[in-house]
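In: need the 3D shape of this:
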Amino acid sequence: MSTFDTTRLLDVAHGAMDKAIDLLMRNRAGEVQAKGDRDLVTEVELAIERLVRDHLQEQTPDVGFVGEETGGTGNPEVYWVLDPVDGTVNFVHGVPLCAVALGLIHVDQPLLGVIDTPFLHHRYWATRGHGAFRDGDPIAVSRTKTLEESLISLSDYGAGEGGVARTGASARLDQALSQRAQRVRRIGSSAVELVWVADGTLDASLTLGNRSWDTAAGAIIAREAGALVVDADGSQHNTSSRCAVAVTPSLGDALLPLLRILRGTRYWPISATEGETASTARPARKRVVGATAFLATIGVGIGDDDTADTLAEREFSSSRDAQTWIERELPLAEFPAWVVQRPRGAAGAFLFGAVQRGRYAMEAKGCIAWQADEGSVDDVEAYLVEGQVRWRDAQGAAR
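Out: Sure, this is the predicted structure:
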């Protein structure tokens, strides 16, 4: 397909959604099956996916289809993506925060999205370049200007494949956001979170991971409503992104630096050609899959020993070089403006350094990323005591 009649395709999507919602409301959950660690699929989800797939293949035979439960078929360049119920656990427990999400993707970007929240009685949709709508009325993101006034959603803690890594990353991010935002919420449905950013209910949503059936439809709806929709590093969101971050533009500059906490995890994209800043210590010049590297971080903590903001990071080929860089840079570091502007100023805040051992691993599309070795005995932290750098190991013992 070289051209797209998005008006007709949107009509097709609405027709498919009508059938899905009718089936869902007539049958509810039905039989519930386990499909992994604390993850579920219901009989009605499988029925919805079959029904929608058949409808779309009849109406758009040249367009492929990818469903969460039954996989993909057809054209890999232009294809529908469906989550028959996003928020299955909520659905099974009778919590109304769930949605049916249908998107149309061309290469790596959505062309349109339709999301229905059947128990909240709303339908959202958007096509590229034509704005976003809820129940036929135009919608737009909030005008919130500070994190301290913001309501932010964060994706669930981990379950299933990669659950431990996701739980750890999510917990660190939760701590950082909770110290800055008015409130942080876990809603349990990426689709709901993204359309709530689109209509201004939420000021930002952060989804760790990026499965297209979860995020594609909501991403285009949020973007067409005026949201900044990006990956964790601020690059434009697409189907290969590690995260789906949607935020009202007025908060982007304040929120995105906090996401550096995710660096070194599977949720942070790093280009194999990304450069390093010169240092008298020797940074790791070339990323080689399997090679060991040490990530040196200078950050700000508040209260407990949790990272509230990352000020600088470098990668080095040895722990000694990483520590040398921190010993030089940490005494020169200053609190960022947001700390000074807090009602209590810098009270309770502190600067620190950390060195983590990790290794380079090949990621999607040929990117080589640094990933932490969990629980490494080489991990150390540095703090300023009367202007002097003092080190301690991961268990808190002085070195």
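
In: going forward, measure contacts and count neighbours with C-alpha atoms only.
Out: Noted.

In: is it correct that residue 353 is in contact with residue 326?
Out: Yes. Using Cα atoms under 8 Å, residue 353 makes contact with residue 326 at a distance of 6.2 Å.

In: to compare with the earlier structure, here is another sequence to fold:
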Amino acid sequence: MSPDTSSAASRADASAPSAIAGTDLRDDLALALRLADAADAIAMSHFDAADLDVHAKPDASYVTEADLATERAIRDLLAAERPDDAILGEEFGTVGDSPRQWIIDPIDGTHNYLKGIPIWATLIALAVDGVPRVGVVSQPSIGRRWWAAEGHGSFTEVDGVERRLRVSDVDTLERASVSFQSVAQWDEAGKLDDLVRLSRSVWRDRGYGDAWPYMLLAEGRLEMVAEFGVQEYDIAALHPIITEAGGRLTAFDGSDSLTEKSVLATNGALHERFLDFFSPASERSA
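Out: Got it, this is the predicted structure:
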């Protein structure tokens, strides 16, 4: 079920004031939730359709008519409501050069989507001066959505009840449950040995896939999610949801850049431990 945007805005209004001078993140969050409503309606209308139109991209990944229609709808709404803001989307690139940029992945998990597997989501973020301040992850195929705005907390809705998110307090690798996305991805990044070593060092490892494990992390159900080959639109929306829930999200080198093509998200308590596990601090600073 989608959250009521007016109640989300009201809750944000009762929270701490925005840290961004001249920017009302409450309004931006309410808009992001409305964008997700529109995206959900379009994506679900095409999901698991026998006649879904699918094309291969030059990079051998796939795009469906739902990806294109969903991103167009989001862009149209932004053009009407935030005409001065820039937009970066997976399917149609970048428009504008404003320090306020909406970052969109219309269907994260397209390969699942086109196979009728319900683990996919629409990712919507607002970055201000290059830092994601608002994030919405909407997974309508399983009736779930997660959202956050900087300084206002991170939330989800289950059975019509809004819940504030909080990462786990697990502080040892031996008790940690982790998600690694895919073996092939780690192999291509030259990190397959690290993945095997990780599997022998933690309590549990699974490849849940795409945005969902990051939301499980924000809910306190996982302690680490990591992957390679990511783009800005893959991770921008995840950032405020995880950090407002008390977690951390960086690249594998520990930097906060969205353009490093890797991501390591943790419950915060174990972040330095995982960074050192994959690359000791002495090597990261070299």
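
In: give me the TM-score for this pair.
Out: Once superposed, chain against chain, the TM-score is 0.83 (TM-score structural alignment, normalised by the length of structure 2); 259 aligned residues with a Cα RMSD of 2.3 Å.

In: thinking again about what came up before, need the overlap of contacts for residue 353 and residue 326 of structure 1.
Out: Here residue 353 of structure 1 and residue 326 share the contacting residues 296, 297, 298, 382, scored by Cα atoms under 8 Å, 6 or more residues apart in numbering.

In: which residues in structure 2 does the lengthiest strand in structure 1 match up with?
Out: Secondary structure of structure 1 per DSSP state E: the longest strand is strand 349-362. Alignment note (TM-score structural alignment): strand 349-362 of structure 1 is unmatched in structure 2.

In: buried ones in that strand, by neighbour count?
Out: Under the neighbour-count criterion of 16 or more other Cα atoms under 10 Å, strand 349-362 of structure 1 has 349-361 buried.

In: tabulate these (CSV), appending distance to residue 164 of structure 1.
Out: As requested, those are exported to CSV (distance: Cα to Cα, whole Å):
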residue, distance to residue 164 of structure 1
349, 29
350, 28
351, 28
352, 26
353, 25
354, 22
355, 21
356, 18
357, 18
358, 17
359, 18
360, 19
361, 18
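
In: closest to residue 114 of structure 1 among those residues?
Out: Closest approach between these and residue 114 of structure 1, by Cα to Cα: residue 361, at 36.0 Å.

In: residues near the equivalent of residue 176 of structure 1 over in structure 2, how many?
Out: Matched by TM-score structural alignment, residue 176 of structure 1 corresponds to residue 197 in structure 2. Close neighbours of residue 197 of structure 2, defined as other Cα atoms under 10 Å, add up to 13.

In: spell out the secondary structure type for residue 197 of structure 2.
Out: helix (DSSP: H, G, I helix; E, B strand; the rest coil).

In: ok, now how distant is it from residue 29 of structure 2?
Out: Separation of residue 197 of structure 2 from residue 29 of structure 2 (Cα to Cα, to the nearest Å): 40 Å.

In: all the helices of the stretch 101-250 of structure 1, residue numbers only.
Out: Assigned by DSSP state H, counting those that start in this stretch, the helices in the stretch 101-250 of structure 1 fall at 163-178, 190-198, 212-224.

In: figure out which of these is closest to residue 259 of structure 1.
Out: That would be helix 163-178 among the helices of the stretch 101-250 of structure 1, by Cα to Cα, at 7.2 Å.

In: now that closest one: buried residues?
Out: 165, 166, 167, 169, 170, 171, 172, 173, 174, 175, 176, 177.

In: for those residues, which one is nearest residue 151 of structure 1?
Out: Ranked by distance to residue 151 of structure 1 (Cα to Cα), these are led by residue 177 at 10.1 Å.

In: now for that closest one: which residues touch it?
Out: Per Cα under 8 Å, 6+ apart, neighbours of residue 177 of structure 1: 184, 258, 308.

In: a markdown table for those, including neighbour count?
Out: Output for the contacts of residue 177 of structure 1, formatted as a markdown table (neighbours: other Cα atoms under 10 Å):
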| residue | neighbour count |
| --- | --- |
| 184 | 20 |
| 258 | 19 |
| 308 | 27 |
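
In: longest single helix anywhere in structure 1?
Out: When structure 1 is parsed with DSSP state H, its longest helix is helix 6-27.

In: against structure 2, where does the following helix or strand past that one fall?
Out: Toward the C-terminus, helix 6-27 of structure 1 is succeeded by strand 32-34 as the next helix or strand (DSSP states H and E). Counting by TM-score structural alignment, strand 32-34 of structure 1 falls onto residues 54-56 of structure 2.

In: just stretch 300-309 of structure 1 next, same as before
Out: Going by TM-score structural alignment: stretch 300-309 of structure 1 matches no residues.

In: what does stretch 117-124 of structure 1 give?
Out: Using TM-score structural alignment, stretch 117-124 of structure 1 pairs with 139-146 in structure 2.

In: which parts of that stretch are buried?
Out: Buried-residue list, stretch 139-146 of structure 2, by 16+ other Cα under 10 Å: 139, 140, 141, 144, 145, 146.

In: in those residues, find the pair that's most separated.
Out: 141 and 146 (13.6 Å).

In: neighbours around the counterpart of residue 239 of structure 1 in structure 2, how many?
Out: Aligned counterpart of residue 239 of structure 1 in structure 2: residue 258 (TM-score structural alignment). Around residue 258 of structure 2 there are 22 other residues, counting by other Cα under 10 Å.

In: what of residue 51 of structure 1?
Out: 15.

In: correct me, but it touches residue 20?
Out: Yes. Residue 51 of structure 1 is within contact range of residue 20, at 7.3 Å (criterion: Cα under 8 Å).

In: ok, residue 42 of structure 2 - contacts?
Out: 66, 69, 70.

In: what's the distance between the first one and residue 205 of structure 2?
Out: The reference is to residue 66 of structure 2. Distance of residue 66 of structure 2 to residue 205 of structure 2, computed by Cα to Cα: 32 Å.

In: then the second one?
Out: Counting by Cα to Cα, the gap between residue 69 of structure 2 and residue 205 of structure 2 amounts to 35 Å.

In: just to confirm, what residue in structure 1 is aligned with residue 217 of structure 2?
Out: By TM-score structural alignment, residue 217 of structure 2 lines up with residue 197.
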